[in-house]
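Chemist: sequence unknown, structure follows:
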């Protein structure tokens, strides 16, 4: 299915106020599904902000909370944010648990930039890529200077730096 068809389907869902069905459609269309996903729930909308969260205990099925105005935003941005949360769903599964929050967030922001886990996700705008990179650097810094985690992700940090330099 091409991107324009996806937009048409989403438009129909939006017209009928079927936000959760539209989000499920994205999971299917962009190969984001995972067995640890418990479903979508609705959270309060914050004007001019796309805020999604993944809720659930580590090792337990996860619910991704989405705002009712999710599809008022740019589709590429929406897809990147949904992919971010679906990576958290995977990270919090009993099979591949990533316990450290800083590591989870760094991995998720890295994914938003490079789409290694979810290759069907389109690139976000350069503006948003810079925001994602800044967030990745923030969580990298929180891992602790010279820590084992920082060493583990040193090459990915360099990749992010190179991408940002190429965008400038």
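Modeler: Happy to help now that I have it. Treat the numbers as computed from the prediction; the structure is a model and nothing was measured.
Chemist: drop to CA atoms for contacts and neighbour counts, all remaining ones
Modeler: Fine.
Chemist: what's the distance between residue 5 and residue 26?
Modeler: Applying C-alpha to C-alpha, to the nearest Å, the value for residue 5 to residue 26 is 12 Å.
Chemist: The two: which is more packed in?
Modeler: residue 26 (20 against 10; other C-alpha atoms under 10 Å).
Chemist: Could you measure from that one over to residue 152?
Modeler: 32 Å.
Chemist: And the helix or strand hosting residue 5, what's buried?
Modeler: Per DSSP states H and E: residue 5 is located in helix 3-15. Going by neighbour count (16 or more other C-alpha atoms under 10 Å), the buried part of helix 3-15 is 6, 10, 13, 14.
Chemist: let's bring in a second one:
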């Protein structure tokens, strides 16, 4: 009976951990303003909903085997999600990939899932693969990215980082 109770607590802990660390990103394509903005929220904060805003849930891009009552719960594959935005004759393609804290969801940082993004402009690299939260499960000299702004006519994307805490 005791082991069953412990197994239930572990399962609840795994579910809670993955929900507490379910990072998301929003993409807003504003062709009138000539910009695309990508906003990353590394906490459980809700993304504001607005017309034309699309949301990427990084935890939904992580596939894992059925989790046993005890032992490891391993990630089996990672999916990608792409979104395009047409701005003044250019097509920007943002591709999002999850970044798990640990391939074993029951291990240290296993419930933490951040993401990375790469952007192409008319099929050519515009922003190389960029970690949205470099210090997901440890110390990092760079804070998480808050916003990525892509503007028509700009040679590169503008990265706005969150303040170090």
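Modeler: Now that the structure is in, tell me what you want to look at. This structure is a prediction, so every number in the text was calculated from the model and none was measured.
Chemist: Send over the TM-score of the superposed chains.
Modeler: Here the TM-score for the pair of chains, by TM-score structural alignment, normalised by the length of structure 2, is 0.29; 88 aligned residues with a C-alpha RMSD of 5.6 Å.
Chemist: which element follows the helix holding residue 5 of structure 1 toward the C-terminus?
Modeler: As assigned by DSSP H and E, the chain's next helix or strand after helix 3-15 of structure 1 is helix 19-29.
Chemist: what's the angle from that next one to helix 3-15?
Modeler: 160 degrees (axes from the mean of the first three to the mean of the last three C-alpha atoms, to 10 degrees).
Chemist: Could you pull out the buried residues of helix 19-29 of structure 1?
Modeler: By 16+ other C-alpha under 10 Å, the buried positions in helix 19-29 of structure 1 come out as 19, 20, 22, 23, 25, 26, 27, 29.
Chemist: distance of the third one from residue 151 of structure 1?
Modeler: Separation of residue 22 of structure 1 from residue 151 of structure 1 (C-alpha to C-alpha) stands at 39 Å.
Chemist: likewise the fifth one?
Modeler: Distance of residue 25 of structure 1 to residue 151 of structure 1, given as C-alpha to C-alpha: 38 Å.
Chemist: before we move on, the earlier item: so which of the buried residues of helix 3-15 of structure 1 is the closest to residue 76 of structure 1?
Modeler: residue 6 (11.5 Å; C-alpha to C-alpha).
Chemist: For that closest one, give its distance to residue 86 of structure 1.
Modeler: For residue 6 of structure 1, the distance to residue 86 of structure 1 - C-alpha to C-alpha - is 19 Å.
Chemist: if you go through structure 1 in chain order, where are the helices?
Modeler: Ranges of helices in structure 1, per DSSP state H, are 3-15, 19-29, 75-91, 101-114, 126-142, 148-152, 154-167.
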